[in-house]
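>>> Structure here, sequence nowhere to be found:
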């Protein structure tokens, strides 16, 4: 087994605790050998930008390129697997094999696999249209019974921000936090139809597959489909730093997504702002500030808060 990226090792220890993470990492080589034997795989070195899961390319005995993904800790695996089964390859990479108990799956490997971020900023309008098209393919009515996290539950995470700062706001602008909390409540209460969503659809989670583009790595979230647009407003990082007129780009994204998804501009803008603030707080809560050292996410939130729609 190839050496794991040091950033991944430290991230796992920070999130799950040193003892638990080290124990899992020690078991990982033998577990991968079992997977290789079970599914007739040659497992290649893992990807470098790992976070909550071990993800590596592999090749099946018949030459089929695949992706192996595993992690025994995160609930995200369970929810992501359930979402992949329901999406069933429509607008997203296909699920080929899985073992829910062992928390491991094999996925279609998209080729050439170019990330959608490669189109930004020069072809941002095209990239936004691709995102909207994938959203329309993915969304479906939420199952009557499910264990997916809901948009309302995710929004409640902002109350932890206030608790973390003893009722204050810390480095966060109070105006943006209050508006984001209000938006989560208001938009969730007025949802026209609750849908199963990808939950983290942005420019790094859409890859080129032949002559089309497909999503990867769904979180599996249930709620207002408008929530899905949020992640696209603070991505792709760090390429947004290269945009000469970010205000103009975000305003055009609001207008374009409203047109292509048939949603009110105010709803698109609102979910964009709410998700920017929530994601910025999530980075603080999970010790991931290094992902946004320039504070671009809160800058996007501020731009959206002043946008007239």
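Yep, it's here. What you see is a predicted model; the values in this text were computed from it and never measured. Numbering: from 1, shown residues only.

>>> CA only for contacts and neighbour counts going forward, please
Fine.

>>> which stretches of the stretch 1-150 of the chain form strands?
41-43, 54-60, 65-70, 95-99, 104-108, 112-115, 140-141 (DSSP state E, counting those that start in this stretch).

>>> can you pull out the strands in the stretch 151-300 of the chain?
195-197, 206-209, 212-215, 221-223.

>>> which other residues reach the third one?
What that stands for is strand 212-215. 91-93, 110, 130, 134, 201, 205-208 (Cα atoms under 8 Å, 6 or more residues apart in numbering).

>>> In that strand, which residues are buried?
Along strand 212-215, these residues count as buried under the neighbour rule (16 or more other Cα atoms under 10 Å): 213-215.

>>> here's the one I want to compare it with:
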């Protein structure tokens, strides 16, 4: 049975995931459905299809996020099937599925290869209003003035920095939008990305999601320099 703990933040206004899971299990011949416990916003579970194929069932809580991920999938991930009635995606399961966070060596080399592959895959993407822009995300800084959660001095500094970066922005690309280590999984002898957000912006924004070692300034600066050199990025924009 599906633990209701996973669905505790879903409201009556959302989909009815418990019912949807049963319907999708029948539709796609899924068994051994095992929810992934560290995912709280959407419902994500490992499962077996046709008694043999490892898959992942994902039910998006937001219709908007489902539509974005479905559009972005052609560039980032392989979708086996989807169901618009339940905002559901059926995905290939990464085997063994270890995240890049589990690697102790070659982190930057693997990450750089992933970013280069993304750039190749999205090279033909049409930049239009189907995907949100970084500007849309960072408009939250302006809205934050009203809730007083962020200290004013820090908020003002962030807004000035954001505006300066936008003025000198590099060419727009279609980005994954959340390329941290937990979203990069080992699949046999290669690495794949999951959970693409699908956002328009410059490459420095994509790489800024790298899990930098902020606790060690020397390591942090070395990581930034290596990523900038390997991907031909603007070092100052990445550090800002």
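Nice, thanks for sending it over. Because the structure is a prediction, the values reported are computed rather than measured.

>>> tm score of chain vs chain?
TM-score of the superposed chains, computed with TM-score structural alignment, normalised by the length of structure 2, equals 0.88; 237 aligned residues with a Cα RMSD of 2.2 Å.

>>> Reformat the contacts of strand 212-215 of structure 1 as a markdown table; add distance to residue 285 of structure 1 and neighbour count.
Output for these, formatted as a markdown table (distance: Cα to Cα, whole Å; neighbours: other Cα atoms under 10 Å):
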| residue | distance to residue 285 of structure 1 | neighbour count |
| --- | --- | --- |
| 91 | 32 | 20 |
| 92 | 30 | 25 |
| 93 | 30 | 23 |
| 110 | 32 | 22 |
| 130 | 31 | 17 |
| 134 | 30 | 19 |
| 201 | 21 | 24 |
| 205 | 22 | 19 |
| 206 | 26 | 26 |
| 207 | 29 | 24 |
| 208 | 32 | 16 |
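
>>> Give me the subset of the residues you listed lying in helices.
130, 134 (DSSP state H).

>>> a markdown table for the contacts of strand 212-215 of structure 1, including distance to residue 58 of structure 1?
Listed next are the contacts of strand 212-215 of structure 1 as a markdown table, based on distance: Cα to Cα, whole Å:
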| residue | distance to residue 58 of structure 1 |
| --- | --- |
| 91 | 22 |
| 92 | 19 |
| 93 | 15 |
| 110 | 12 |
| 130 | 27 |
| 134 | 26 |
| 201 | 24 |
| 205 | 19 |
| 206 | 20 |
| 207 | 17 |
| 208 | 18 |
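
>>> Return the member of the contacts of strand 212-215 of structure 1 nearest to residue 40 of structure 1.
Residue 40 of structure 1 lies nearest to residue 110 out of the contacts of strand 212-215 of structure 1, by Cα to Cα, at 19.4 Å.

>>> ranges for the helices of structure 2?
Per DSSP H, structure 2 carries helices over the ranges 17-27, 63-76, 107-121, 134-138, 140-147, 152-167, 203-207, 217-231, 235-239.

>>> mind listing what's buried in the last one?
In terms of neighbour count (16+ other Cα under 10 Å), helix 235-239 of structure 2 has its buried residues at residue 238.

>>> tell me the average deviation of that helix from structure 1 after fitting.
Taken against structure 1, helix 235-239 of structure 2 registers an average deviation of 1.0 Å after superposition, with mean Cα distance after the TM-score superposition for structure 1.

>>> Where in structure 1 does that helix fall?
Counting by TM-score structural alignment, helix 235-239 of structure 2 pairs with residues 265-269 of structure 1.

>>> mind checking how far the matching stretch is from the chain centre?
With Cα atoms, centre = their mean, to the nearest Å as the basis, stretch 265-269 of structure 1 stands 20 Å off its chain's centre.

>>> Same check on stretch 48-61 of structure 2?
For stretch 48-61 of structure 2, the distance to the chain centre is 19 Å (Cα atoms, centre = their mean).

>>> what does that stretch contact?
10, 14-15, 17, 28-33, 41-47, 66, 86-93.

>>> which one of the helices of structure 2 has the most crowded surroundings?
Of all the helices of structure 2, helix 203-207 carries the top mean neighbour count, a mean of 22, counting by mean count of other Cα atoms under 10 Å.

>>> Out of the strands of the stretch 1-150 of structure 1, which is closest to residue 195 of structure 1?
Nearest to residue 195 of structure 1, of these and by Cα to Cα, is strand 140-141 at 4.4 Å.

>>> on that earlier part again, kindly reformat the strands of the stretch 151-300 of structure 1 as JSON lines containing distance to residue 175 of structure 1.
Conversion of these to JSON lines gives the following (distance: least, Cα to Cα, whole Å):
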{"stretch": "strand 195-197", "distance to residue 175 of structure 1": "28"}
{"stretch": "strand 206-209", "distance to residue 175 of structure 1": "33"}
{"stretch": "strand 212-215", "distance to residue 175 of structure 1": "34"}
{"stretch": "strand 221-223", "distance to residue 175 of structure 1": "25"}
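
>>> among the ones you listed, which is nearest residue 229 of structure 1?
strand 195-197 (10.3 Å).

>>> what packs against the closest one?
strand 140-141, strand 221-223 (3 or more Cα pairs under 8 Å, 6 or more residues apart in numbering; DSSP states H and E).

>>> Contacts only, for the residue nearest the centre of structure 1.
In structure 1, the C-alpha nearest the mean C-alpha coordinate belongs to residue 200, at 2.6 Å (Cα atoms, centre = their mean). Listed by Cα under 8 Å, 6+ apart, the contact set of residue 200 of structure 1 reads 217-219, 228, 231.

>>> could you dump the helices of structure 2 to CSV with distance to residue 3 of structure 2?
Shown next, in CSV, are the helices of structure 2 (distance: least, Cα to Cα, whole Å):
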stretch, distance to residue 3 of structure 2
helix 17-27, 9
helix 63-76, 22
helix 107-121, 34
helix 134-138, 32
helix 140-147, 33
helix 152-167, 39
helix 203-207, 34
helix 217-231, 40
helix 235-239, 41
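
>>> Just tell me what residue 114 of structure 2 corresponds to in structure 1.
In structure 1, residue 114 of structure 2 lands on residue 134 (TM-score structural alignment).

>>> Next, work out how far apart its match and residue 68 of structure 1 are.
23 Å (Cα to Cα, to the nearest Å).
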